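> This is a predicted model, with the sequence first.
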Amino acid sequence: MVSLTFMLAIYFTFIINIPILSELNSILSKLDNVKVGFIISLPIFFTAAFNFLFNLFSWPYITRPFFILLLVVSSVVSYAMYNYGVIFDYGMIENVFETDSSEASSYLSAYSVFWTATMGVLPAFIVSLVKFKPVTRPIWFVVTKLLSMIISLIIIAIIAFFLYKDYSSVGRNNSHLKKMIIPTHYIYSAVKYINNTYFSEPIEYQQIGLDAHQSEKALKDAEEKPTLFVFVLGETARSHNYEVNGYNRPTNQHTRDLGMISFKDVSSCGTATAVSVPCMFSALPKSNYDKQIATNQDNFLDIMKRAGISLLWKENDGGDKGVARHIPLKEIARNVENQFCNGSTCYDMALLENFEQDVDNMPGNRMLTIHLIGSHGPTYFQRYPESKRFFTPDCPRSDIENCTTEQIVNTYDNTILYTDYVLSETVSKLKKLESRYNTALLYISDHGESLGENGMYLHGAPYSLAPEHQTKVPMMVWASEGFKKAKRLNTSCLAQAAEKNSYSQDNIFHSMLGIMDVETQVYNADMDIFSQCRRS
């Protein structure tokens, strides 16, 4: 059993931890002077550390199932980290636990299955065949185990004594390295998430904005011509790839002539949907956002509902992350096959079916939220139909790391262009309703995406380490003439602010309450993107 533990420690060092070894190689190759002893010590240090830790879990009856599970899960983590640059910190674990089956299946490919099978399943199968000798002398078994652990600690101590300065320097200058060690960091993050989610003491739900009500003018306008506001929540769209924000490709050819205002500098609250969406809808700013508090507190939808605004959420991205739990919600049935759905996923145009009927069923001033699947990867090619395949050659596969950079960017840009088409069609529907409603639309993405820059793909990187591609998101506003008149909104002023000022998803809570004329003490006009451009 002690021998198996040592062999597994070696396997995890040289095979499972290929991502961190590759990262270390990249870091050390850029340094002017690196001790040969430091380089040689790295695999020895990892092997000793893993040997010590693995011995803690290497006992009769639990050794086999523990390491079988550890090998399979670690191979999956290794695949994602090496091929996509994904780091499995707390935020990523949260995202994994909250991913639905349809979204999870999009990551499957022949390459990912082969990687997991050869690096995880095969060695796990070998472990299942290992025959352990019966422990006839328990004391000798424990002594042998302790001796192995003590030798490991001695090796670690010797390395620390002679090379502490080198380890400290590299570690402090590259703090993300500790988050790349498999399996220690993802297990730590998973245990922390499970504890916080299922075993922590529940927080009492807090209602805020109990004084919320619509302004007298808003209520009076609703009697003759109600407000119809469409809030479009995007998915995985990065500002960098928007033509209206300076990108050199026609990714906004459907909306660029509609008079939409694009906000050039908008930051997300997180780099994954599980963080950004609840944060965006809550009253908590990113600086002190706490999901537990946000989950157990009213968001701006709850406050709008209290003020008497009609609300509806239409879902095509696998879940509202709890923000629409108190309002009507319609989820697109992705298990059907029609012009928009293939039995597992649907194009976002499906969200506009029965649009007029949905609006008619909502009395008074109303807000419709539609949650797009947008540019969710890695199966970007499934986000747009063949007729909207504008940029070619694209990458019609989920293992995007095996496509060229040109193909990946083309496929991603097609998703941005298709979202632009959906937005233009939404505006078209709103224009047809202008005689009955004062109509407007706001579009914002939850987070961005990496497309291979610096070896990173997808999203979910720790915010402090995430590139701007993952944290800068598009935000666009369109308003009808009737809406601008009713809200006394100066769009020239708004366009100027959108060009010059920096905003974040912290502004959404207050901006939505403000533009819908909800009066409450929790509203802060200074955080409202519209307030400075509305005449009193």
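Thanks, I have it. From a predicted model like this one, the values you see are computed outputs, not experimental measurements.
> only C-alpha atoms for contact and neighbour calcs from this point on.
Noted.
> Name the next helix or strand following the helix or strand containing residue 514 along the chain.
Using DSSP states H and E, residue 514 falls within helix 506-515. Under the assignment DSSP H and E, the closest C-terminal helix or strand after helix 506-515 is strand 518-519.
> In the stretch 351-500 of the chain, mark out all the helices, start to finish.
Counting by DSSP state H, counting those that start in this stretch, the segments of the stretch 351-500 of the chain that form helices are 355-360, 405-432, 468-471, 481-486, 491-500.
> Against that first model, consider the following:
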Amino acid sequence: MFLRPSSFRLNPVQLTWVAALFFTTVGNISLWQTLWLQIEFCSIDQVLFFISLPVSLFCCINLFLTPLMILPYLRKPLLVVLVIISAGCTYFMLRYDILIDRNMVQSLFAGATAAKLILSFSMPLALSLFFLGVLPAAAIIYIPTKKPGSLSDTLFWWLSHILVTLTLFAAILLALYKDYASLLRDNRHIKDQVVPFNIVRNTHSYLEQKSGVKPHSLRAVAKRASRVVMLSGAKSAR
């Protein structure tokens, strides 16, 4: 009559929804604190705009996690790493009111911030890592998933997932485009508060720039350039 826990299994798309729901709610406490202070609830339009925010964030994180969750054997380990790192970033954003931007990532890779992280380790940080990182990560590992089915079923689930997410996200943007444009224009720092998007984006930007910058020897440029003197004043005087 009742389903046993062993019979409850999620396919990869449903696991993506669970992960996106976590990052939309508990995983982005710092973001919601900022949004709560930025939005004024003076009209029904602003209330509807605030209600649409978690839906649009859920859609964005859904699309962001989709390439990761397609990988059959790496989805859970990589997701666990993102959850634990996001927990630490959330603590520092709430505790020290900082942003996880490119400069912060560069300092971390350079080793300047690593010593500070060790010195700032405390009981609140440990509790944040446990409740926002270790427990959700353990739940992700414990959740049983289904084995990959046929290729047609897999394509149907993923294509439907992407299509529905894009349609819902596009509908929200079309209906509330001015509100979203105003929010992002006046609060450009918000993009560096959305975990795990800020971690992956700024890390990728730092690594890409570091690997792409190559030293070049000095060389002369514009050797064939010549200077042209205009005598328009003299001609007009004649």
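Alright, I've got the coordinates. Just so we're clear, the structure is a prediction, and the values are computed from it rather than from any experiment.
> so the helix holding residue 514 of structure 1 aligns onto which residues of structure 2?
Under the alignment (TM-score structural alignment), helix 506-515 of structure 1 falls on nothing in structure 2.
> helices and strands around the longest helix along structure 1, which ones?
When structure 1 is parsed with DSSP state H, its longest helix is helix 138-173. Other helices and strands packing on helix 138-173 of structure 1, by 3 or more Cα pairs under 8 Å, 6 or more residues apart in numbering; DSSP states H and E, are helix 2-11, helix 36-55.
> what about residue 357 of structure 1, how many residues close to it?
For residue 357 of structure 1, the number of neighbouring residues by other Cα atoms under 10 Å comes to 9.
> what's the distance between it and residue 312 of structure 1?
As judged by Cα to Cα, to the nearest Å, residue 357 of structure 1 and residue 312 of structure 1 stand 12 Å apart.
> Just list the residues touching the spatially most central residue of structure 2, thanks.
What sits nearest the mean C-alpha location of structure 2, by Cα atoms, centre = their mean, is residue 197, with 1.2 Å. Residues in contact with residue 197 of structure 2 (Cα atoms under 8 Å, 6 or more residues apart in numbering) are 61, 64, 191.
> Which members of these are classed as buried?
Burial by neighbour count, 16 or more other Cα atoms under 10 Å: within the contacts of residue 197 of structure 2 this picks out 61, 191.
> Around residue 73 of structure 1, count how many other residues there are.
Neighbourhood size, residue 73 of structure 1 [other Cα under 10 Å]: 17.
> what do we get in structure 2 for it?
Aligned partner of residue 73 of structure 1 by TM-score structural alignment: residue 85.
> do the same with residue 181 of structure 1
By TM-score structural alignment, residue 181 of structure 1 lines up with residue 194.
> do residue 16 of structure 1 as well
Match for residue 16 of structure 1 (TM-score structural alignment): residue 27.
> just to revisit the earlier point, so how far is residue 43 of structure 2 from the residue nearest to the centre of structure 2?
As judged by Cα to Cα, residue 197 of structure 2 and residue 43 of structure 2 stand 31 Å apart.
> Could you do residue 166 of structure 2 as well?
Taking Cα to Cα, one finds residue 166 of structure 2 at 28 Å from residue 43 of structure 2.
> the more surrounded of these two?
residue 166 (17 against 9).
> measure residue 87 of structure 2 to residue 214 of structure 2 for me?
Distance from residue 87 of structure 2 to residue 214 of structure 2, by Cα to Cα: 35 Å.
> These two: which is more packed in?
More crowded of residue 87 of structure 2 and residue 214, by other Cα under 10 Å: residue 87, with 27 against 7.
> which residues touch that one?
27, 128, 129, 132, 133 are the contacts of residue 87 of structure 2 under Cα under 8 Å, 6+ apart.
> Tell me which residue of structure 1 lines up with the second one.
With TM-score structural alignment as the criterion, residue 128 of structure 2 lines up with residue 115 in structure 1.
> what's the answer for residue 172 of structure 2, then?
Using TM-score structural alignment, residue 172 of structure 2 pairs with residue 159 in structure 1.
> was I right about its match contacting residue 41?
Yes: counting by Cα atoms under 8 Å, residue 159 of structure 1 sits close enough to residue 41 to count as a contact (7.0 Å).
> before we move on, the earlier item: just send the helices and strands packed on helix 138-173 of structure 1 back as TSV, with distance to residue 219 of structure 1 too.
Shown next, in TSV, are those (distance: least, Cα to Cα, whole Å):
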stretch	distance to residue 219 of structure 1
helix 2-11	68
helix 36-55	65
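> Packing partners of the strand or helix carrying residue 266 of structure 1?
According to DSSP H and E, residue 266 of structure 1 maps onto strand 265-267. With contacts defined as 3+ Cα pairs under 8 Å, 6+ apart, strand 265-267 of structure 1 has these neighbours: strand 502-504.
> buried sites along stretch 91-99 of structure 1?
91, 92, 93, 94, 95, 96, 99.
> And for stretch 107-122 of structure 1?
By 16+ other Cα under 10 Å, the buried positions in stretch 107-122 of structure 1 come out as 107, 112, 113, 115, 116, 117, 119, 120, 121.
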